[in-house]
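*Asks:* Coordinates only, no sequence provided:
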């Protein structure tokens, strides 16, 4: 499990490096693209050994998805069973599902099946379905508010939080790792806030075409006055978060639970969710 988790952090880091690097090139007119994670993975197909890279990244992303799910269910990071901790663990559970989906996309690309549509298209499709359900507008709005709140949390962590949490670094490395983490979390905060705002607008207008994913958020930054500069700053932050992910892959403290600990932790979490606690 620890090996899977470390491969996962590394694979996530590579994806963010690709997204940020391509967006940096686009910001300064040197090619590149303002796409999301799926577009970044598609760009590997034209590179030497592209399918091999995609297969390796897919394996790592499956590992990261598995670790996120185990981490959420067993409280491997010892967050506890208070409501705030349970909220973080629930977010990690959702994250596991998202990265499993991205891993499947990478596998399909490597196998030559195309991988399906882009992130914006996928987001608009599920939003359209959700809007058609009873109380759909409220649900989409709540999801958007939750994503925006997550973005604010990331931005706060980049500014004031402990980005070095769970890292066991060699002496003398804090001076460059900490700024990487701060810049990376701040950039993630910006794009998460934008994605959340797009969802809230879609809910208000009952129009799924207003939804944007990561790529759409970057394009909206680029469309602003001095957009090339703003995009360059956000893209540099995403690239920094990718490098920070590679550091996490090597130096993050991981406490993978054994089977009995996992069962007990899941039971404790279920008990904490019971009414009246």
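*Replies:* Alright, I've got the coordinates. Everything numeric here is computed off the predicted structure, so don't read it as measured data.
*Asks:* From here on, just use CA atoms for contacts and neighbour counts.
*Replies:* Will do.
*Asks:* Now do the SS call for the residue nearest the centre of the chain.
*Replies:* In the chain, the centroid-proximal residue (Cα atoms, centre = their mean) is residue 95; its distance is 6.9 Å. The three-state assignment at residue 95 reads helix, by DSSP: H, G, I helix; E, B strand; the rest coil.
*Asks:* need the contact list for it.
*Replies:* Counting by Cα atoms under 8 Å, 6 or more residues apart in numbering, residue 95 makes contact with 65, 68.
*Asks:* if we go to 6 Å?
*Replies:* Under the criterion of Cα atoms under 6 Å, 6 or more residues apart in numbering, residue 95 has no contact partners.
*Asks:* Against that first model, consider the following:
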């Protein structure tokens, strides 16, 4: 009987599976480019839904939207399995580091699976509003004993993920997961990564902050996902130019993810 590690090794040795997983990075890139474009549109007075469900609506509106969404789901599921396999096969002798790496990669895989599930829902004609989902989650959490504390912890955890992206951008930690060639291409690929990670870190941190605000004010409507987080930036001094920069940064993160499909260590 095969163990989970045996299955993980089999997956990592499959060229076809590896190519499908790399396609997952391309999908992640396209999603972020569309979100970034929508965010820039909002910053310049336009409309749109700068969230994953907004992206799915854009893809579904194309002539072969259902087929494309099926491909999106398949690539992201493969990428999620690849992340889980990497966690299971972590070779660190330090138990704390090994389990920390596993938990990190499980979390990344879960994020990919959420987007994959969303793609499948839209592919089959369904619809999910991220804003309402986040508000419902906040309402449920606030209704349980200690819910305010739980929602604050959730918000701080999400914000912590955002800070993590910010730190990775500053320290260029993403280079440890890639085989980037030396020369001029190294400079611009690293530059894309720095800008992209910083922008994504800001977006996620603001999303987490909204959960904390929802808990503090006892108003679950304040926690409304990425779209609301990006729109809330416009309330800051010089908010519209700042949102424009974050939107461009998210699009750059998308471009970096597409490049990463070529140079990621797999």
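*Replies:* In hand now; what should we look at? All of these numbers come straight from a predicted model, not from anything done at the bench.
*Asks:* circling back to that earlier point, would you check how far apart the residue nearest to the centre of structure 1 and residue 66 of structure 1 are?
*Replies:* 10 Å (Cα to Cα, to the nearest Å).
*Asks:* repeat for residue 213 of structure 1
*Replies:* 23 Å.
*Asks:* of those two, who's got more company?
*Replies:* residue 213 (25 against 21; other Cα atoms under 10 Å).
*Asks:* Helix or strand: which one has the residue lying closest to that one once chain neighbours are set aside?
*Replies:* Leaving aside its chain neighbours, residue 213 of structure 1 sits nearest to residue 120 (4.9 Å; criterion: Cα to Cα, 6 or more residues apart in numbering). Assigned by DSSP states H and E, residue 120 of structure 1 belongs to helix 119-131.
*Asks:* Could you tell me where that helix falls in structure 2?
*Replies:* Aligning helix 119-131 of structure 1 against structure 2 (TM-score structural alignment) gives residues 130-142.
*Asks:* how near is the residue mapped onto residue 158 of structure 1 from structure 2 to residue 76 of structure 2?
*Replies:* Mapped onto structure 2 by TM-score structural alignment, residue 158 of structure 1 lines up with residue 169. Distance, residue 169 of structure 2 to residue 76 of structure 2, using Cα to Cα: 23 Å.
*Asks:* Looking at these two, which has the bigger crowd around it?
*Replies:* A side-by-side neighbour count of residue 169 of structure 2 and residue 76, using other Cα under 10 Å, places residue 76 first with 29 against 24.
*Asks:* counterpart of that one in structure 1?
*Replies:* Using TM-score structural alignment, the equivalent of residue 76 of structure 2 in structure 1 is residue 61.
*Asks:* Looks like that match contacts residue 6 (just checking).
*Replies:* No - taking contacts as Cα atoms under 6 Å, residue 61 of structure 1 lies outside contact range of residue 6: 10.2 Å.
*Asks:* hey, what's in contact with both of those two?
*Replies:* In contact with both residue 61 of structure 1 and residue 6: no residue, using Cα under 6 Å, 6+ apart.
*Asks:* what about residue 147 of structure 2, distance to residue 155 of structure 2?
*Replies:* The value you get for residue 147 of structure 2 to residue 155 of structure 2, if Cα to Cα is used, is 12 Å.
*Asks:* Right, I'll leave it there.
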